[in-house]
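J.: could you look at this predicted model? Sequence included:
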Amino acid sequence: MTFKTRRSLLALPLALPFALALPRAFAHGEQHGKAAGPVVKEQKPWGIAGEPARARRTVDIRMSDDMKMVPNHLEVREGETLRIRAINAGNVLHEIVIGTGDELRAHAEMMKKFPKMEHDEPYMAHVAAGQQGEIVWTFNRPGNFEFACLIAGHFEAGMRGTIRVTPKA
């Protein structure tokens, strides 16, 4: 065994996790869904992942192939944990992603460049045709936020809505 071969074999355990992660990182399609395991709770400007047991209200958002989301506006009270049930009434994959307008626009641009990219965050629901998914989110920051389908072309076609989070007092 040469030094070069030995060095390559030693590097294999370090490179293997990255190589195995590549197909998942760049595959956006019917395999979307919540990963098994605990939800990572990361504070975002629009809130944090919520506990399902704390959701006192459920809002159904219907997504269709005419690139509409109904309703396209939500009113939420600061501190409220909301269950958003995303219902795909269309024949193609749709998704709902919550965020700021700037973040959603940037993500939509990235989706144009990498349309098969897979992502799975607690503020996203990816829903196959005829199926439904959900987001449980605690809106712990007041402000104006948005939700949208960021699949290439859907955002640009107007598949989005707004969320107004009013202060507690």
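T.: Thanks, I have it.
J.: from now on I want contacts and neighbour counts done on CA atoms only, so please keep to that.
T.: OK.
J.: which residues in the protein form strands?
T.: 48-49, 57-64, 68-70, 73-77, 80-88, 94-99, 124-127, 132-139, 143-148, 160-166 (DSSP state E).
J.: just those strands: most buried one?
T.: Ranked by average neighbour count under the criterion mean count of other Cα atoms under 10 Å, the strands of the chain are headed by strand 124-127 at a mean of 27.
J.: which strands and helices lie in contact with it?
T.: strand 80-88, strand 94-99, strand 132-139 (3 or more Cα pairs under 8 Å, 6 or more residues apart in numbering; DSSP states H and E).
J.: could I get those as a markdown table with distance to Lys113?
T.: Formatted as a markdown table, the entries for these read as follows, by distance: least, Cα to Cα, whole Å:
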| stretch | distance to Lys113 |
| --- | --- |
| strand 80-88 | 24 |
| strand 94-99 | 17 |
| strand 132-139 | 25 |
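J.: quick one, which of the ones you listed gets closest to Leu16.
T.: If you check each of the helices and strands packed on strand 124-127 against Leu16 by Cα to Cα, strand 94-99 wins as the nearest, at 30.9 Å.
J.: list of residues touching that closest one?
T.: If you take Cα atoms under 8 Å, 6 or more residues apart in numbering as the criterion, strand 94-99 is touched by 45-46, 63, 86, 88, 104, 123-129, 145-151.
J.: ok, structure two:
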Amino acid sequence: MTLIQLTAAALIATAGAALADGGHAHADDWEIGRPGDAHHVTRTIEVDMLEPEAGGMAFSPAELQIAQGETVRFVITNRGALDHEMVFDTMEANMEHMQVMMKHPDMHHSDPNAITLAPGESGELIWTFSQPGTFQFACLIPGHMEAGMQGPLTVN
């Protein structure tokens, strides 16, 4: 290939990559806020992923209250025997995402508003909640939300 052909190929590849994510919102466009900066954390909330002996699945705490503008570090621990995830978003977005998960149950997330943890694992999410409203946190692995693994996330 000549230098001109290589340059043209590189430009085409770059343009394709830039357009490939056209249907996804960027973090700053999300209704629930944006990824947070660890240097600006105002509060840490510990969240446990549970499979109670009585049955079902749950998060503890079961609901979250956040102040608008707050940057929260979530320290999440999977205390169950199954893989679990925590995704926070609008209820509508979580329902759409759950439909995708039903078709691709082994899908793992790389979005900054989601984490997937194996049994015994812990991880962190840091998020700045810039918009008021009632949102949802949930495990979207098929069957988990239906078993009780979801709760309201209210930003005042």
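T.: Alright, I've got the coordinates. None of these values were measured; they are calculated from a predicted model.
J.: TM-score for these two?
T.: Counting by TM-score structural alignment, normalised by the length of the second structure, the TM-score of this superposition works out to 0.78. Behind it: 130 aligned residues with a Cα RMSD of 1.8 Å.
J.: quick one: residues contacting the equivalent of Val70 of the first structure over in the second structure.
T.: In the second structure, the residue paired with Val70 of the first structure according to TM-score structural alignment is Ser60. When contacts are counted by Cα under 8 Å, 6+ apart, Ser60 of the second structure touches Val47, Asp48, Met49, Leu50.
J.: try it again with 7 Å
T.: Val47, Asp48, Met49 (Cα atoms under 7 Å, 6 or more residues apart in numbering).
J.: one step back: go through the helices and strands packed on strand 124-127 of the first structure and name the closest to Pro52 of the first structure.
T.: Ranking these by proximity to Pro52 of the first structure (Cα to Cα) places strand 132-139 first, at 6.0 Å.
J.: middle-most residue in the second structure, spatially?
T.: The residue at the geometric middle of the second structure, judged as the C-alpha nearest the mean C-alpha position with Cα atoms, centre = their mean, is Ala114 (2.0 Å).
J.: contacting residues for that residue?
T.: Remark: with contacts taken as Cα under 7 Å, 6+ apart, Ala114 of the second structure is in contact with Met86, Val87, Phe88.
J.: switch the cut-off to 10 Å
T.: Contacts were defined as Cα atoms under 10 Å, 6 or more residues apart in numbering; by that measure Ala114 of the second structure touches Glu85, Met86, Val87, Phe88, Asp89, His108, Glu124, Leu125, Phe137, Ala138, Cys139.
J.: counterpart of it in the first structure?
T.: Pairing criterion TM-score structural alignment: the partner of Ala114 of the second structure within the first structure is identified as Met124.
J.: and what of Val47 of the second structure?
T.: In the first structure, the position corresponding to Val47 of the second structure is occupied by Ile61, as judged by TM-score structural alignment.
J.: isn't Leu125 of the second structure up against Arg34?
T.: No: Leu125 of the second structure is not in contact with Arg34 according to Cα atoms under 10 Å; the separation is 11.2 Å.
J.: now the longest helix seen in the first structure: buried residues?
T.: In the first structure, ranked by residue count with DSSP state H as the criterion, the top helix is helix 3-25. For helix 3-25 of the first structure, the neighbour count (16 or more other Cα atoms under 10 Å) marks no residue as buried.
J.: trace Gly153 of the first structure over to the second structure, please.
T.: Taking TM-score structural alignment, the alignment pairs Gly153 of the first structure with Gly143 from the second structure.
J.: what's near enough to touch that match?
T.: Contacts of Gly143 of the second structure were listed using Cα under 10 Å, 6+ apart, and they are Gly56, Met57, Met98, Met102, Met149.
J.: any idea how far Ser121 of the second structure lies from Asp48 of the second structure?
T.: Careful, residue 121 of the second structure is Glu and not Ser. Separation of Glu121 of the second structure from Asp48 of the second structure (Cα to Cα, to the nearest Å) stands at 11 Å.
J.: hmm, I typed the wrong one, I wanted Leu3 of the second structure.
T.: The spacing between Leu3 of the second structure and Asp48 of the second structure, counted by Cα to Cα, is 56 Å.
J.: give the contact list for Ala21 of the first structure.
T.: Ala21 of the first structure makes contact with no residue, according to Cα under 10 Å, 6+ apart.
J.: just give me the match in the second structure for it.
T.: Taking TM-score structural alignment, the alignment leaves Ala21 of the first structure unpaired with respect to the second structure.
J.: over to Arg83 of the first structure?
T.: Structural alignment places Arg83 of the first structure opposite Arg73 in the second structure (criterion: TM-score structural alignment).
J.: my guess is its match meets Gly36, correct?
T.: Yes: Arg73 of the second structure is within contact range of Gly36, at 8.2 Å (criterion: Cα under 10 Å).
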